[in-house]
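Participant: turn this into a structure:
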Amino acid sequence: MQQTIIDRIEPVAEDVVSVTLRGAAGPLAPWEPGAHIDLRLPNWLTRQYSLCSDPADREHYRIAVRHDRLSRGGSEYIHRYLRLGRPLEVSLPRNHFPLLPAPEYLFLAGGIGITPLLSMLRAASDAGVPATLVYVGRSPEKMPFLDELRDRYGQRVRVIATRRDGRPDLAALAAAFGPETGVYCCGPGPMLDAAEAVFPAERFHAERFRPVARTFAPDTPFEVTCARSGRTVPVPADASLLEALTHAGFPLASGCREGVCGSCELSVLDGEPEHRDDIGAAEGRMFACVSRARSARLVLDL
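Facilitator: The predicted structure follows:
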């Protein structure tokens, strides 16, 4: 974890605040566009937020938080109780949504989904790569960083306020860009589903706020052997791997508990995991909050 101090809090749209964190002990860890961090809040909650500042600025991290009326305690605490000068622990940045090389980019943002795309658009612009941002929201007042984007990028930013303009024609948008265009999308699930249906899978990259609803076989018990300690931990059918390990004295970092943030990643040395995450676990890795085992036993690097 890294120690930071809240350096600035400011509204950037209706129900959205920008929070700038300053390193308490010198430069912060480096990061690349698309990365996010975990915030360990004083109310004992851990939440994940995309970094939306300049990666070249090692003194500060910036995030933006929308006040969710159905908040589980994270966004409400940030909006109501965080104050300037407050110390906060944050994780090292993680990136499951990296910006890959392409001759041209299309960034498609929905509301607060603009946050990971801000640094991507900056990186593409700084590299001289053609890039277009299509920014969708209910109204301009609800779209964070809109003035900043217009001032910096001008006509490269297309704003679609759905109350005024209706929903974007994503099929027409897909037809307007060449086959090599890298498409990066972040926003509400329905928008991502619609975009995924019209853009070719090989050039479409998305980050979701919530996991895609999928059906899996019924949960069954399995065992995990912790290679470094030599202990074996049973995982009953009615508990997650994360819960079983925590109860056995192997506390893991965890945030979303939905398979979208990546904070509970584990190394698998033997056995076959059943991946249920929305990130796409790399070979030999799994996410303990949602994933289980196809084999009767897993060996983990714990």
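Participant: going forward, measure contacts between C-alpha atoms and count neighbours the same way
Facilitator: OK.
Participant: relative to A213, how far out is the most far-flung residue of the chain relative to its centre?
Facilitator: Distance from the C-alpha centroid of the chain peaks at G230, with 33.8 Å (Cα atoms, centre = their mean). With distances taken as Cα to Cα, to the nearest Å, G230 is found 36 Å from A213.
Participant: ok, now E202?
Facilitator: Going from E202 to A213 by Cα to Cα gives 22 Å.
Participant: okay, the two: which has more neighbours?
Facilitator: Ranked by neighbour count (other Cα atoms under 10 Å), E202 and A213 place E202 first, with 10 against 6.
Participant: do a quick rundown of the strands in the stretch 151-300 of the chain.
Facilitator: Counting by DSSP state E, counting those that start in this stretch, the stretch 151-300 of the chain has strands at residues 157-161, 182-187, 204-208, 222-226, 231-235, 265-270, 273-274, 285-287, 292-293, 297-300.
Participant: quick one, which of those strands is nearest to P55?
Facilitator: In terms of Cα to Cα, the element of the strands of the stretch 151-300 of the chain nearest to P55 is strand 182-187, at 18.2 Å.
Participant: mind listing what I114 touches?
Facilitator: By Cα atoms under 8 Å, 6 or more residues apart in numbering, the residues touching I114 are 135, 144, 186-187.
Participant: run the angle between the one helix or strand it maps to and strand 157-161 for me.
Facilitator: Secondary structure from DSSP states H and E places I114 in helix 114-126. Taking axes from the mean of the first three to the mean of the last three Cα atoms, to 10 degrees, one finds helix 114-126 and strand 157-161 inclined to each other by 160 degrees.
Participant: now helix 114-126: buried residues?
Facilitator: 114-125 (16 or more other Cα atoms under 10 Å).
Participant: ends of stretch 43-61, how far apart?
Facilitator: End to end - Cα to Cα - stretch 43-61 spans 21 Å.
Participant: which residues does that stretch contact?
Facilitator: Outside stretch 43-61, the residues within contact range by Cα under 8 Å, 6+ apart are 20-23, 26-41, 62-65, 73-74, 77, 115-119, 122, 254-256, 261.
Participant: equivalent analysis for stretch 261-272, please.
Facilitator: Outside stretch 261-272, the residues that reach it (Cα under 8 Å, 6+ apart) are 38, 48, 94, 96, 242, 252-255, 279, 284-289, 293-301.
Participant: please give me the structure for this one as well, since I'd like to look at both together:
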Amino acid sequence: MSSLVVAERTQVADDVVALTLRHPENRPLPEWRPGAHIDLLLDDDLVRTYSLCGDPADRASWRIGVLRTVDSRGGSALVHDKLHVDTRVRVRGPRNTFALRPARRYLFVAGGIGITPILPMVAAAAAAGADWRLLYGGRSHSSMAFLDELAPYGDPVAVRPQDRHGLLDLDGFLGEPDDRTLVYCCGPEPLLAAVERRCRVWPAGTLQVERFRVQEQQAPAGDHPFEVVCSQSGVTVQVAPGDSVLQAVRAAGVSALSSCAEGICGTCETEVLEGVPDHRDSVLGEEERASGETMMICVSRARTPRLVLDL
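Facilitator: Predicted structure coming up:
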């Protein structure tokens, strides 16, 4: 965890500010790759995750874009109202659960503030000489952030504010399945769900998404009690119905990182050494869930009476 200072603050769209963070002693910041995000520890019990949207080659600063949301639980409002130039903020990370994999061709789809993780992906794809296109939607032109940075790319970028163009033409943009192409999408849940429906016929692993909100889950296996063995610490706990693994292990004195406590940020991802998890997160893909190698202990439970975790 580091204490960083807000070096710059810029209004980049309606209700969106970009914050540039630096080390107070100008030390280099940890490396990161497109798709990475950081946690802002805004209060003792208020942690929020934001995608890095600057230049990974710039070790002197990190940049995030933050939308003030109408239904904010306090995070975005605090960022907008309290984090000004020279304000210090505690930061954890970076982590990456949305990494850009090598491909010959990319299709990027962004909705609203979902442009933030996509922005450095576009730059990386362009720098690598890959074939790529971006479809970027928002409520209105004035609500869409970083348009000035996207403009120099020209034709590969399609900016489609809804008040002028209606809903995004996903069928026309995605086209036919192609095993050379990777699809990356970030934005509101209706957009993610629409892209996921269209990509079901594409090769497995083609689509990568990052969510801001909890994905609606299928009926879970049930909230039966189960045992968790923490292999590193040698502690064994019982997880009762209604409790999370995270709550149970912390109550037993076992250290475990977390941020959102909703299964959307990936902070609490933990290796599963034995047993079968009941996945209830919105981070892992189908192949990752099927492997059972890791789980998000803030929301996921167990399908077996016992789990052994790398804690």
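Participant: now structure 2: which of the contacts of I114 of structure 1 match?
Facilitator: Among the contacts of I114 of structure 1, the contacts conserved in structure 2 (both residues aligned by TM-score structural alignment, their matches' Cα atoms under 8 Å) are 135, 144, 186-187.
Participant: top of those by number of neighbours, please.
Facilitator: P144 (26 neighbours).
Participant: surely that residue touches E10?
Facilitator: No: between P144 of structure 1 and E10 there is no contact under Cα atoms under 8 Å: 11.0 Å.
Participant: ok, back up a step: what's the closest of the contacts of I114 of structure 1 to P168 of structure 1?
Facilitator: Using Cα to Cα, these come closest to P168 of structure 1 at Y135, 9.7 Å.
Participant: ok, W32 of structure 2 - contacts?
Facilitator: Each residue near W32 of structure 2 by Cα under 8 Å, 6+ apart is listed here: 56, 94-95.
Participant: gap between the closest residue to V198 of structure 1 other than its chain neighbours and C185 of structure 1?
Facilitator: Closest residue to V198 of structure 1 apart from its sequence neighbours, by Cα to Cα, 6 or more residues apart in numbering: A171 at 5.7 Å. According to Cα to Cα, A171 of structure 1 stands 14 Å off from C185 of structure 1.
Participant: quick one, which of those two is more surrounded?
Facilitator: Neighbour count, other Cα under 10 Å: between A171 of structure 1 and C185, C185 has more, with 26 against 13.
Participant: I figured the more buried one hits A109, correct?
Facilitator: Yes: here C185 of structure 1 reaches A109: they are 5.8 Å apart, a contact under Cα under 8 Å.
Participant: what sits in contact with each of the two?
Facilitator: In terms of Cα under 8 Å, 6+ apart, C185 of structure 1 and A109 are both contacted by the residues L117.
Participant: now for the strand ranked longest in structure 1, which elements pack on it?
Facilitator: The strand that spans the most residues within structure 1, counting by DSSP state E, is strand 2-13. With contacts taken as 3 or more Cα pairs under 8 Å, 6 or more residues apart in numbering; DSSP states H and E, strand 2-13 of structure 1 sits against strand 16-23, strand 87-90.
Participant: so can I have JSON lines of the ones you listed showing mean neighbour count and distance to V157 of structure 1?
Facilitator: JSON lines is the format used below for these (neighbours: other Cα atoms under 10 Å; distance: least, Cα to Cα, whole Å):
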{"stretch": "strand 16-23", "mean neighbour count": "22", "distance to V157 of structure 1": "20"}
{"stretch": "strand 87-90", "mean neighbour count": "20", "distance to V157 of structure 1": "31"}
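Participant: for A175 of structure 1, which of the ones you listed is the nearest?
Facilitator: Of all these, strand 16-23 sits nearest to A175 of structure 1, with 33.0 Å by Cα to Cα.
Participant: A103 of structure 2 versus M121 of structure 2, what's the distance?
Facilitator: 12 Å.
Participant: before we move on, the earlier item: farthest-separated two in the kept ones among the contacts of I114 of structure 1?
Facilitator: Put simply, by Cα to Cα the two of those set farthest apart are P144 and C186, 13.8 Å from each other.
Participant: so which residues of the stretch 1-150 of structure 2 form helices?
Facilitator: Secondary structure of the stretch 1-150 of structure 2, counting by DSSP state H, counting those that start in this stretch: helices at 75-82, 115-127, 147-150.
Participant: now the residue most central in space within structure 2, nearest residue through space, not along the chain?
Facilitator: A centroid search over structure 2 (Cα atoms, centre = their mean) returns E210, at 4.8 Å, as the residue closest to the centre. Nearest residue to E210 of structure 2, sequence neighbours excluded (Cα to Cα, 6+ apart): C186, at 5.1 Å.
Participant: let me see the contact set for the one you found.
Facilitator: C186 of structure 2 makes contacts with 109-111, 114-115, 117-118, 192, 209-211, as judged by Cα under 8 Å, 6+ apart.
Participant: let's see that with 6 Å instead.
Facilitator: 110, 114, 209-210 (Cα atoms under 6 Å, 6 or more residues apart in numbering).
Participant: including distance to E271 of structure 2, could the residues you listed go into TSV?
Facilitator: Shown next, in TSV, are the contacts of C186 of structure 2 (distance: Cα to Cα, whole Å):
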residue	distance to E271 of structure 2
A110	31
G114	28
V209	21
E210	21
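Participant: nearest to R160 of structure 2 among the residues you listed?
Facilitator: Closest approach between the contacts of C186 of structure 2 and R160 of structure 2, by Cα to Cα: A110, at 10.3 Å.
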